[in-house]
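Enquirer: Predicted model and sequence below, questions to follow.
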Amino acid sequence: MPTGAQLTVELVKIVEPLVTAFEDGPEGVEGLLTETGIGEELLSEDPAKVFDTIESGVQGPGQSLKKTIVELAEEASAAMGPVEGLGDLDNVDWAAFFEAVEFEDLESIAKSAKGIYESVQALSTVTIEAPGADTLADALLDYLLITYLERHHADFHGLCCMLGVIIEGSDTEPDKLVLENLAKGFQDPLGQAQTLFQWAGKENPFGAVFLLHYLKKGIRGAGMPASVTEVSDERLAAYTGADGPDDLAPDAIVHGNRQLSIPFLSYQHDTGGTAEVGARLVPIPPEQNTKYLSGLALVLYGSLDSELSAPVGTDWTVTSDASGKLANRGVRAQPTTEPSLEFTPLNVAGSKTDSPADQSIDTLVWELGLEYDAKPDEVLSVPLETAVGQLIFKKFDLDTTFEYEGGQFTVRTEAVGAARVRVEPEGGFLEKIVPEPIQYDFELTVGWSSESGFYFDSGGTLEIALADSITLGPLAIKETYLGITPGGSEDGSLPITIATTPALDLGFLTAQVNRVGLRADISFPEGREGNLGHADIDIGFEPPSGLALGVDAGPVRGGGIINFYPDENRYSGALQLQIGKYAITAIGLLKTELPGGGDGYSFLLLITAELPPIQLGFGFTLNGIGGLAGIHRSMKRKPLAKAVRTGSLNSVLFPQNVVENAQRIISDLRSVFPPTRDQHVFGPMAKFGWGTPTMLTMEVGVVLQVPSIEIALLGAFHVDLPDEDAGLISLNLAVFGYLDIPDKFLSVDASLYDSRIVAWTVSGDMAMRLRWGDNAKFMLSVGGFNPRYDPPKGFPELDRITASLTPPSGQPRLEYTGYLAVTPNTFQVGAAVALRADVGPLTVDGKLALDALFQFNPFKFIVDFLAELSVTFNGNGLSIKIDGTISGPGPFRIEGKVHVDVLMFSVTARMDVSIGSGGETEELPAAKVMPQLTEALGRPGNWAAQVPEGESSLVTLRQGQREQKQEQGGQQNGGGNGSSSGGDGSSKVIAHPLGGISVRQTVVPLGERVEKFGNTVPSDYESFRITSVTVNGQPVADRSALREKFAPAKYRKMSDSEKLNAPSFVKRTAGTKAGGDRVHYGGTDDASHRTTARLEYETTVVDREENNYKVPLSSLGTFARLDVRPESARIGIDAGRLDQLLRQTAAADLALGNEFLAYDPLVVGVGDEGFEVEDLTDDETTTVSGDETGETLLESGNGVTTFDSEVTLSPSNDD
């Protein structure tokens, strides 16, 4: 297409939004101005003034453009799709268009588009008094250019975003065009990246999520697929070379743990084969305490997995299997603090502690094969020389393998043939003693390898089983077996097995042992020094392959089997007994070797007992009990979840007919509870019923895995109404819940199976996943997801909730399907009803469907609907179909089509209606954040006290008596604050003097720029932080930050794309923790005024009342030297200093080794009872009331210190 024509097309695309807006009159112009960000500042009459100003320059040329392009596109047959207006420009084949149009038409189109553009420039002369109106023309032109690039050149739009030429806005601000950044981006790309994304910035975190988002948009605009996905902490540590995730600085990147995957080549075959080669761009945080800053890693990846096969002839097949992967090679670019930019090669398989042998290598395996696999009735047979023999070819494989691994290339070709020699005795004595044919199966392998050259291998088994029964009373020999297996031993010996199958029948008891006997290994030693001359024979016991037992003794009936697998060191068994009304079932698994070949054992035992119903009350009965125990066994979540959807959970919960179904049940148990070293599982089971007769049966089991603390809840619910024999309603639900406490993960799976409601069959699946902690996620689905939603990897595929009505005749067929799903950012619901009826040549087919998807942040919704009905006779008739979508808000849009077929004629009508501009949002008033923050920090429930870390607590803390009395009095008056232990209603938090205190809140993150506060903006401050912590006016230097989870969208202005790519919650600073080894409360800090004393105490056990002690007051300071000691603690301090010491107890520091103990002011009282102080020299008595208390012991007992003679304390008779 000529350059001038191409420029004309692009100019038309630029002005297309303006022309479309003017078609709706002033309302359309108002909506357009709102999208530019200017409309909200204009007055109500301003949009009409803008419309009147440039109406003639836009509307007329616009209509001319539309008419010319639409008509010429139809005439030139250049329409690749519907072309009904300028909004369908992408459906025009412009090369064919310009080949057919005349030059005058092209000139007219160019002049119209240029005139429209010039009319917009003329807006700069319009007089509008609203704020920002002087930039109206520039804002509108910027909007047209940005919209043009985003719609038609997404790759260049992404590049402009990366260079800062286009700055994406938020919910309330439009995108901005900053053309001066274009030159800066090319002149100083690193400087521009540092400005836009904080690349190599030391203060602010690296805005990697925005860089990945812009790159993804640009790459997708160029027609290549790209996606932003999560990357594990371990992989990030490997990219950086750190020892582990704990060594990284996660706060150095905004919304870390993201990577951009760009597949260069992707292929997927219908058979499921896949191949993909691409690169990943990964923002990597720096390793802590190093010179490196946040950087980027570019890593190549590749994978191949393909399986193809094609039949050739009747029983021949050609196969091709290929698999491989590329090493995760790449390069890491990290700026440093010096500053500089360092590049480091990568070959990632683990951390820097891995050896080179552990690192990833390139691998490729391609196997070509030719297979012959004969069907049983089409075997290839060749008669032998004897009339009783036959050679049967069963299988032939020819495989060629090309393998590349770590720089080494090998080729291997191998041919494998399998055949059978069969001899059938005929007539006479031979047929009498050998009634069954003698056959010998063997395989022959011939191969060549580029590493080892030619090689041969062979194998086969000669087996003879004589099935005649030899009866000796109650004992019978059911079978005599002879087997010879060349190559069946690792040491090259020839094993010969002779075994029998004895059976015992005692009437009430039957037993059978399968193939028990002797085994002889014949070998030929090199020194010809065997125990039989040249040969050496080793004879041993051949254990049986199984044991069967049956019991029929009146009230006791049942049986069991035991299977032996000596080659696998594995044994299993099942037992089922009916003892009167009691049914007992037991299943056991034993393996005498732990995984990896280690010594030890693992076993699993499952025992259940079904009982006559035992009444529990409220209509419930206990119908059975059971339990499961496994030593060196673990529990696998995925097989259990799969068992729910396949209906095989009954292999674990009260299995039925265990002898007949032993192989299936044992196989299920082995997959669910595999051997695992140092893991054990235990769990009880119970079977309940409800109603008389039983209408609801519940089988419930709880399985605990230790020491990893994983818990599983198993349940099977069966509803039969009105009863099991005549059930009009039969519902069967299997449930599996899994709780992994260390991994902070919870899952629930449920499935309806074999269920019906009268004539309706019902089915469906449900799944829930919950993860808490640093990477919190939640997802619930009943019946699957909306077709527009892509569920995360690992979430199971669920069947829709389905109710189907199909009578025995098959007609009519009516089916209902539905689903409901909840994710952190969406709510999904859908339903469909389908009907089909065939009456001879007449067919009625109808369908009604609805799929709704609601997105919370940013809020959007989209509803797809479908209504279809057809009535045909011999394939011809009438049909109508309505298919459309409702989306919104901003604006609300209804688009769809109606298609009608009548016999051989069809008509399609399209509809596209928009309601409202969607740009008008009513802002909420600004909010004050500081009062809410201080209120949260002052709430006692947000404070906590820690015990000393790594220290002895020395003392036990409890609430003081005075505080208890105050709280009790307050509660009696209705004003109590509750406990003082730090609960939400408490008034105080008791802190250990050697420990620490902490406070946290979730109102707003600390140390972050707060641009939003919920759905409004802060009116007081933009950032909040705790700058200091003081205790009684003294600063505490030993502090550390506490972190909690916050939603970024609640305090930062983010665009829609940023909200979608950002995590729902991130950890940010929420409080602080303070503590130290030297903290005291109250008093003075002057060391000269501080008295230090050593406390001495003793413990006395008082088991009966004694006489009161008499102590001279002159000996008060020498208690430690008295023979008669009081019950209270003694302080070895002179009496002269006691008064001074007691008055300073509020500020005293009591020395304990090298530590200092700080405590609250000492409050001493004499209790509720009053006391008398009696001077024994003159019999004078002073009464001390029990209500008197003071701040110190001296103030409470000052009456005692005024006497110089002996005193005694005794209870007073006064109230």
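Expert: Sure thing, it's come through.
Enquirer: Only C-alpha atoms from now on, for both contacts and neighbour counts.
Expert: Will do.
Enquirer: Residue 454 belongs to a strand, doesn't it?
Expert: Yes. Counting by DSSP: H, G, I helix; E, B strand; the rest coil, residue 454 is part of a strand.
Enquirer: count of neighbours near the residue lying closest to it once chain neighbours are set aside?
Expert: Among residues not flanking residue 454 along the chain, residue 448 sits closest, at 4.3 Å (C-alpha to C-alpha, 6 or more residues apart in numbering). For residue 448, the tally of surrounding residues (other C-alpha atoms under 10 Å) stands at 16.
Enquirer: Could you verify my assumption that residue 97 touches residue 71?
Expert: No. Using C-alpha atoms under 8 Å, residue 97 is not in contact with residue 71, being 10.7 Å away.
Enquirer: Please identify which of these two sits among more neighbours.
Expert: More neighbours surround residue 97 than the other of residue 97 and residue 71, with 20 against 12 (other C-alpha under 10 Å).
Enquirer: For my notes, confirm the more buried one occurs in a strand.
Expert: No. Going by three-state DSSP, the assignment for residue 97 is helix, not a strand.
Enquirer: Quickly note the distance from it to residue 103.
Expert: 12 Å (C-alpha to C-alpha, to the nearest Å).
Enquirer: Residue 274 too?
Expert: With C-alpha to C-alpha as the criterion, residue 274 and residue 103 are 51 Å apart.
Enquirer: Excluding covalently adjacent residues, which one is nearest to residue 1200?
Expert: residue 1173 (6.9 Å).
Enquirer: got it, and residue 784?
Expert: residue 798 (5.1 Å).
Enquirer: Count residues in the vicinity of that neighbour, would you?
Expert: 20.
Enquirer: Tell me which residues of the helix or strand encompassing residue 872 come out buried.
Expert: Residue 872 is located in strand 860-873, with elements delineated by DSSP states H and E. For strand 860-873, burial by neighbour count (16 or more other C-alpha atoms under 10 Å) applies to 861-872.
Enquirer: and which of the residues you listed is nearest to residue 393?
Expert: residue 872 (55.9 Å; C-alpha to C-alpha).
Enquirer: how many neighbours does the residue lying closest to the closest one once chain neighbours are set aside have?
Expert: Ranked by C-alpha to C-alpha, 6+ apart and with sequence neighbours excluded, the top spatial neighbour of residue 872 is residue 843, at 5.3 Å. Counted with other C-alpha under 10 Å, residues neighbouring residue 843 total 17.
Enquirer: let's bring in a second model and compare:
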Amino acid sequence: MADQLVQDLDNALAAAGVHLGLVNLVDQVAGGSASALGVLDANRALIRQKAFELLLQAVPNVPGLREALQSVDGTDPSPAGATRTAALGPALVGVTVPTAVVKVPGRADPYVIAPVPSLTGSLGLDAPELSGGGALAVSPERLAGAFGVGVGPLKVLGAALLRVPPGRAASLLVLLSARFAPAVQLGFGFGLSEVGGIVGANRRVATDRLRQRLADGGAAAALFPADPVRDAGTLWEALEEFFPVSPGTQVLGPTFALSWLDLGDAGSLVQADAALLLQLPDAKFVLAGRATIDLPPVLAVKLDVLGELDVSRQLVAVDAVLVDSRALSVFRVTGSGAIRVCWGSPPYVVVAVGGFYPGFDPAPAVVPPQQRLGLALDLPSLPFLSLRADGYLAITANSFQVGGSIEVGVDLAVIAAHGSIALDAIVTFDPFHLHVDFQAGWQVRVAIFSGGISASGTVDGPGPWTIHVSVSKELLLDDISWSDTFRIGPAGPAPAPPIQDVAALLAAEFRRASNLHADGAQDRSAALAPAAGRLPDGTVVVSPLGRLRWTQGLVPLGLPIARVGGRRLDGQRSVDVAAQSTGVTQGGRADDWFAPGTYLDLTRAEACQLPPFQRLRAGFDLELHDDPGAAQACTIKFQAYWRRPADPKLILALGLSEVLSHRTGFDRLVAAPAAAPTVTNRSPLVSVGQEAWSTVAGGTRAPADSAAHAFLAAREGGIALAAEDRPVDAKGL
């Protein structure tokens, strides 16, 4: 396969009217085709001539640089490319021109096709009170730059990406920061050592990719580069990954670095780098940063953090990972943490430091795999000694989880010993229950003889407390095992009397004003006032574009249930509600999130297969009858917003688009603030609905309102299946 450089050259030649199918030719040459190699040889001069013409078009008009590149055209290109430099006052401008090559079977050296119309430039400055440099990469669709300039105690760093795809909107990303040495003192030992910002036009923040790169430090390295010129290539690719092109989406926000307790040449005790970004029009806030505690040889900790506030998803997500951290110079420190808070449907709260109880699923929250918070002995000079301790703590809406382990080992070839102790515990609040797993043991080996002892067990309670213990003892000639179960205390308090009148429980729901609300009244062209929280109690304002809806969260309607609010019913019951009032007609159903397992008696198999949360019927829409006699005059207040015209001086200052040979796309970015305001349709093109379920019995498939309804119907005979699944005919097996 042709590499990316060959692909870029093929596109450039095609744009210049030279259609050789270079990519296919290279593929054939790589496969050993002598005829394809002959075609390349026959057209080598034409290919190199056109490639060099395109190369000169991409080079900025820097005095002496174009002349220096003329020598590239007259020499046989090297597989490593060609580098040319030109002096410009106190600056040294350099350009590296890559070449497209292909490996030919049977030949030791690769076959050089031509210079590629894509180049990387560099700039070095060495003048009194002014030093630094820069890097520039030009390709047909992207212009990438990075620079670092020092002026006395101030150092300015930056990177930029500009893409102008043919026929598509241009996208721009700029990262800029200024560093102060020494830091600007703010008082109480705090200092401001860096300030800057990130601006992206037609770019978005890829929080999922940032979250994936927290553990290896790649996210913080891209947002807060130490040397953007030295690491230009890696930095550009990381910025493309974390801020991908997204037409109609803008990103902006400040970056800063704070320090605390300056230790002189050793740096600061605490250093914090942070970027606070706003993505529009999604109204998504992203906080990304790194906190460093450096107190050698006692502690060296780096904590990378990513926080996200997504208003549209009604979600707050925070992730943190320890990177390259050590304690006492001999321990490696590892661990991660996560926080998830959702006030949408379904609502949930998850806080985890170091992970969860083994096997626990935090669904519906989406949490990446966690690494336990741990200390591990890291002494290459003592490879025979091992020591590790780790632990975790997690809190969810209905559970508290904690656990940890310690392992110690010594291996001296002839003699070895290993011991460990571990504990995992989970507490559920409703109903209250404690479950603990524990394990401990040690083992010794001397030459070919070994022995040891291990113990494990569980603790459950209350009602009654149940302790199960297993002990295994390994001797030289025989093994001994023993296990037993102990029960302590009463079986628990007497159960509450069963509920006989389920409908009576709904009486309070009818009096609850918050259950009656307006829905579907979003008008993207206007904002209504006053807000719902400023209305008198018991009052609901309904827009003509919306509807009145009544819902409750006590019990799913129309579903046969066995429990409500943790209390058992005197039998399986189904509750329903109907609207019967003058001037009101019951409309369509209204669904909400419920956990069916809290209302049904499920077998272990059903609990494993049934979705933990489902949208079940919680109420209905209310259709109001028109009453002309009740019409009232109303005054509507509104605020109008308009865009401020762009400053002509600013447009003139940004005329560098001519120099960058990307005038059309760049001008569109500059002219956007002066364009007429438009209202676009931002309704989603794709929506996700709840999975449909059905029951199959006797060869007949019957649809069900939900998975819970399907499982209940299957108890009468049959199986419950998702609508997209197909029953298997077992007759032929």
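Expert: Great, that's in hand. Note that the structure is a prediction, hence the values are computed from the model and not measured.
Enquirer: Just give the TM-score of the two.
Expert: After superposition, the two chains reach a TM-score of 0.64 (TM-score structural alignment, normalised by the length of structure 2), with 568 aligned residues with a C-alpha RMSD of 5.2 Å.
Enquirer: quick one: the next helix or strand along the chain from the strand holding residue 872 of structure 1 to structure 2 mean distance?
Expert: Once strand 860-873 of structure 1 ends, the next helix or strand along the chain (criterion: DSSP H and E) is strand 876-888. Its aligned residues in structure 2 lie a mean 3.8 Å from strand 876-888 of structure 1 after superposition (mean C-alpha distance after the TM-score superposition for structure 1).
Enquirer: Okay, buried residues for strand 876-888 of structure 1 please.
Expert: Counting neighbours by 16+ other C-alpha under 10 Å, strand 876-888 of structure 1 gives 878-888 as buried.
Enquirer: where along structure 2 do the helices fall?
Expert: 4-15, 22-30, 34-42, 44-58, 65-73, 207-212, 218-223, 232-242, 502-505, 507-511, 604-609, 648-653, 663-671, 707-714 (DSSP state H).
Enquirer: what does the first one correspond to over in structure 1?
Expert: If I follow you right, that is helix 4-15 of structure 2. Using TM-score structural alignment, helix 4-15 of structure 2 lines up with nothing in structure 1.
Enquirer: So which bits of that helix are buried?
Expert: In helix 4-15 of structure 2, counting by 16+ other C-alpha under 10 Å, buried: 5-13.
Enquirer: Which of the buried residues of strand 860-873 of structure 1 sits closest to residue 1141 of structure 1?
Expert: Closest to residue 1141 of structure 1, out of all of the buried residues of strand 860-873 of structure 1 and judged by C-alpha to C-alpha, is residue 861, at 75.3 Å.
Enquirer: list the contacts for the closest one?
Expert: 852-855, 887-889 (C-alpha atoms under 8 Å, 6 or more residues apart in numbering).
Enquirer: Narrow the residues you listed to those that are buried.
Expert: 852-854, 887-889.
Enquirer: follow-up on the earlier one: what would the contacts of residue 861 of structure 1 look like in a markdown table with distance to residue 477 of structure 1?
Expert: Shown next, in a markdown table, are those (distance: C-alpha to C-alpha, whole Å):
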| residue | distance to residue 477 of structure 1 |
| --- | --- |
| 852 | 71 |
| 853 | 71 |
| 854 | 73 |
| 855 | 74 |
| 887 | 79 |
| 888 | 82 |
| 889 | 83 |
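Enquirer: How many residues are close by residue 65 of structure 2?
Expert: By other C-alpha under 10 Å, neighbour count at residue 65 of structure 2 equals 20.
Enquirer: nearest residue to it other than its sequence neighbours?
Expert: Distance criterion C-alpha to C-alpha, 6+ apart; nearest residue to residue 65 of structure 2, sequence neighbours excluded, is residue 86 at 5.5 Å.
Enquirer: The one you found matches what in structure 1?
Expert: Under TM-score structural alignment, residue 86 of structure 2 pairs with residue 503 in structure 1.
Enquirer: Run the chain-centre distance for stretch 357-374 of structure 2.
Expert: 15 Å (C-alpha atoms, centre = their mean, to the nearest Å).
Enquirer: Could you work out the end-to-end span of that stretch for me?
Expert: End residues of stretch 357-374 of structure 2 are separated by 16 Å (C-alpha to C-alpha).
Enquirer: Would you mind measuring from the residue nearest the centre of structure 2 to residue 283 of structure 2?
Expert: Nearest to the mean C-alpha position of structure 2, by C-alpha atoms, centre = their mean, lies residue 208 at 2.1 Å. Going from residue 208 of structure 2 to residue 283 of structure 2 by C-alpha to C-alpha gives 17 Å.
Enquirer: and if you look at residue 628 of structure 2?
Expert: 41 Å.
Enquirer: Compare those two and say which one has the larger neighbour count.
Expert: More crowded of residue 628 of structure 2 and residue 283, by other C-alpha under 10 Å: residue 283, with 12 against 7.
Enquirer: All the strands of the stretch 551-700 of structure 2, residue numbers only.
Expert: Taking DSSP state E, counting those that start in this stretch, the strands of the stretch 551-700 of structure 2 run over residues 561-564, 567-573, 584-594, 614-624, 693-697, 700-704.
Enquirer: Any idea which of those strands gets closest to residue 384 of structure 2?
Expert: Going by C-alpha to C-alpha, the one of those nearest residue 384 of structure 2 is strand 614-624, 53.7 Å.
Enquirer: Buried residues in that closest one, which are they?
Expert: Result for strand 614-624 of structure 2 [16+ other C-alpha under 10 Å]: buried residues 614-622.
Enquirer: quick revisit: can you list the buried residues of strand 876-888 of structure 1 in TSV and add distance to residue 608 of structure 1?
Expert: Listed next are these as TSV, based on distance: C-alpha to C-alpha, whole Å:
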residue	distance to residue 608 of structure 1
878	61
879	59
880	59
881	57
882	57
883	55
884	56
885	55
886	55
887	56
888	57
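Enquirer: what's the farthest-apart pair in those residues?
Expert: Using C-alpha to C-alpha, the two most remote members of these are 878 and 888, lying 33.6 Å apart.
Enquirer: so what corresponds to residue 154 of structure 2 in structure 1?
Expert: Using TM-score structural alignment, residue 154 of structure 2 pairs with residue 582 in structure 1.
Enquirer: who's in contact with that match?
Expert: 609-612.
Enquirer: In PyMOL, how would I select just the buried ones from the residues you listed?
Expert: Applying 16+ other C-alpha under 10 Å to the contacts of residue 582 of structure 1, the buried members can be selected in PyMOL as follows:
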select buried, resi 609+610+611
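Enquirer: now, which of the contacts of residue 582 of structure 1 sits nearest residue 61 of structure 1?
Expert: residue 610 (87.0 Å).
Enquirer: on that earlier part again, shared with structure 2, which of the contacts of residue 582 of structure 1?
Expert: Shared with structure 2 under both residues aligned by TM-score structural alignment, their matches' C-alpha atoms under 8 Å, the contacts from the contacts of residue 582 of structure 1 are 609-611.
Enquirer: Fine by me, we can end here.
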